[in-house]
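Visitor: no sequence for this one, just the structure:
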């Protein structure tokens, strides 16, 4: 019996560690996953369990190599950003993989910004909103000055996706998509590492940068097969759309966060845009990609819970609603804002805000929900326009949780005339993007 040739991908998220096999048509033919408990770092804060993760990956891959029905032809990785694995001389982890939610000493952060032209100027140069540990490059500054004994042990620092590749190839590299995800490392004006990286001798810890479609080879005991260098998960999720369409489009990827991505927008980031959570990523070839972020999933969850509680309704009630133009016309002409947002700040986008929500002023749940989505899509469009201005598109793909919300989608269509709104989804998009990368290489 002939074996099916497949591409293997590890997709390492904070919660789930997944493994996929894709056939030659890039259809998923096998998957498995695990969850690993965090390990406290030296301060008792949860950290990524690097060694258990490495053991699981090697064991899982060796089992897959032995599958009688599949032959692994290529391997690649996607992983969450804002995470560094610091290695010693022997290539072993020298420190915990610090969680990006770990507190950053405020005094040290202020010192860093004062040394680098001030907070907002630094953020503008590096296209990185001020996010403390989420600016993963600053983790190295933190280690150098807050934990010098730990820092002394470090010989190499690899972004997580590239560490995953290193496990299987033994080759250390850096990658544009990881460097460019709000790390504070990259100067988007000079298109090089920011001067602080060189001044603090951090650059010496960072391996050479290779393009995202570069192929290495796994160690002989792991098959000796072509192997990618890994990709940042959000950048990987964009790739299926880039390969699918040749037209000019943007992607609104929804879930807890709504991420607006315009891969064709190369305009310079302003301080005003940064303050509205707009930033830039780097593509697999090192080109800037403009994105904006909005916490709409969590906002939706909060407001729905408020409505269900007020009207004593069961979970899932909103999913039964269909778009109704009569309701839309009615709430659209309400003169004042009526929903007080919990997480979002309409005023940040020049929109009016409500001081409180008077649920009693609504005739029923449907009116309240339509009003909420009307005001939510106003904010969403303001966030979208941050990446559309200067680089307009004709199509907007919407994937993730909100692509099944007919009311949300129809409101976007009516408020964005001239843009085709296309609900679309690539299941396991980050892993699929990683598979595409190694299959597009020569």
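Guide: Perfect, thanks for sending it. Bear in mind that the values here come from a model prediction, so they are computed numbers and not experimental data.
Visitor: from now on I want contacts and neighbour counts done on CA atoms only, so please keep to that.
Guide: Noted.
Visitor: residue 117: neighbour count?
Guide: Using other C-alpha atoms under 10 Å, residue 117 is surrounded by 12 other residues.
Visitor: what separation do you get for it and residue 438?
Guide: According to C-alpha to C-alpha, to the nearest Å, residue 117 and residue 438 sit 40 Å apart.
Visitor: mind listing what's buried in stretch 100-119?
Guide: Of all the residues in stretch 100-119, those buried under the rule 16 or more other C-alpha atoms under 10 Å are 100, 104, 109, 112, 113, 116, 119.
Visitor: the helix or strand hosting the fourth one: how far from the chain's middle?
Guide: Taking DSSP states H and E as the definition, one finds residue 112 inside helix 106-115. Offset of helix 106-115 from its chain centre (C-alpha atoms, centre = their mean, to the nearest Å): 26 Å.
Visitor: next up, a structure to set beside the first:
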């Protein structure tokens, strides 16, 4: 069976999947790897354990005679760099993007390059500390100068994964575009602050998302940023303008059809822009909805002494609360159903606001995937708020993995791309 292997490397779960030529998952394996710590004692990815996972899991499927692996590609979390020396060897740890960023360095950047608002607008990202991965080599330049001077190449994490399989050191667009503060979205080049600081010299040549290298008869893709990769099946499947609300820990609204510059209001409310695998701007807004939901459900279940899945059988029509979950103590609710309804009304209001931040008039359809695509309160609330738009609950297993496979479809698969990759249920 001809297949493509995809490594989908998240912060917690590390997965290897094989897709056949019809993009059906024919093999899946995952592990959770324990973190290690950097020299400051801050948690970070254990690169030795990760490389062992990549090697051993791939060798296992290579030896399986039922699979003929044509190509391998990668979907990985963003906002992270691996540094290589002049011999191509790794330098130091994979620093965690959650590591606090120095206020002194932030002040230095502002003093040298102007107010943060201007930089945020030009690079299409609010200030997010080390989550702006471009600030990570900047930090090394001033806090760990000896280390910085040894760096020959800085590889975005998905491109590092490809590098371990023999791909050349490259830079890929979706990784540049994930809230890095590296890219000037107006001039379509590295921002002047990146060039003036000498950081641009560390980044290998930019290659398109469908680039492959041949290594020992295997086609090796260059990897993609996972959120951008998850958008690819939708861009390949639908030509009419749409918004995707991708829900998990974060609820991320993605509008690939909104190319207007981010306004100050949008930046102040956590909006940013990604770069699609085709090189186009994708405007996005974020809400910590999944985590908020988990916290609220746990709190309600504990207070009322019910199971944590109590909400799954509820339907919006059963209870109309119209009381704020945030402002009223739980003892003011008579039942867990009533408390949950109040919480969801608050959450939906926040989601409506986040959606409006990136909504444009031509959008007539919105797809919702992930956990909230099965939440009746969530779906009903959005549909009532935007009656002129058609909402669809989308079922798409392994979206980011599938996107990484589709990105190099023409390089490994001579069959026509299927038209039924995404299952839609009209809300």
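Guide: That came through fine. Everything numeric in this text was worked out from a predicted model, so none of it was measured.
Visitor: care to give me the TM-score?
Guide: Once superposed, the chains reach a TM-score of 0.93 (TM-score structural alignment, normalised by the length of structure 2), with 412 aligned residues with a C-alpha RMSD of 1.6 Å.
Visitor: follow-up on the earlier one: where does the helix holding residue 112 of structure 1 end up in structure 2?
Guide: The alignment of helix 106-115 of structure 1 onto structure 2 (TM-score structural alignment) spans residues 103-112.
Visitor: stretch 413-429 of structure 1 too?
Guide: Stretch 413-429 of structure 1 maps onto residues 383-399 of structure 2, going by TM-score structural alignment.
Visitor: need the residues that contact that stretch.
Guide: Applying C-alpha atoms under 8 Å, 6 or more residues apart in numbering, the external contacts of stretch 383-399 of structure 2 come out as 229-231, 233, 352, 363-370, 373-374, 379, 421-427.
Visitor: among those, which are located in strands?
Guide: Among these, the ones falling in strands (DSSP state E) are 365, 366, 367, 368, 369, 370, 423, 424, 425, 426.
Visitor: map residue 272 of structure 2 onto structure 1.
Guide: Match for residue 272 of structure 2 (TM-score structural alignment): residue 279.
Visitor: over to residue 221 of structure 2?
Guide: Looks like residue 221 of structure 2 aligns to residue 228 there (TM-score structural alignment).
Visitor: look up how far residue 175 of structure 1 lies from residue 165 of structure 1.
Guide: Relative to residue 175 of structure 1, and taking C-alpha to C-alpha, residue 165 of structure 1 is found at 11 Å.
Visitor: and for the two, which residues touch both?
Guide: Shared contacts of residue 165 of structure 1 and residue 175, counting by C-alpha under 8 Å, 6+ apart, come down to 229, 230.
Visitor: now the helices: where do they sit in the stretch 251-400 of structure 1?
Guide: 271-275, 296-311, 325-332, 365-388 (DSSP state H, counting those that start in this stretch).
Visitor: closest to residue 7 of structure 1 out of those helices?
Guide: Judged by C-alpha to C-alpha, the one of those that comes nearest to residue 7 of structure 1 is helix 296-311, at 32.5 Å.
Visitor: that closest one against structure 2, how far on average?
Guide: Compared with structure 2 after fitting, helix 296-311 of structure 1 deviates on average by 2.3 Å (mean C-alpha distance after the TM-score superposition for structure 1).
Visitor: what are the buried residues along that helix?
Guide: Applying 16+ other C-alpha under 10 Å to helix 296-311 of structure 1 flags 296, 298, 299, 300, 303, 304, 307, 308 as buried.
Visitor: then stretch 41-52 of structure 2?
Guide: 43, 44, 45, 46, 47, 50.
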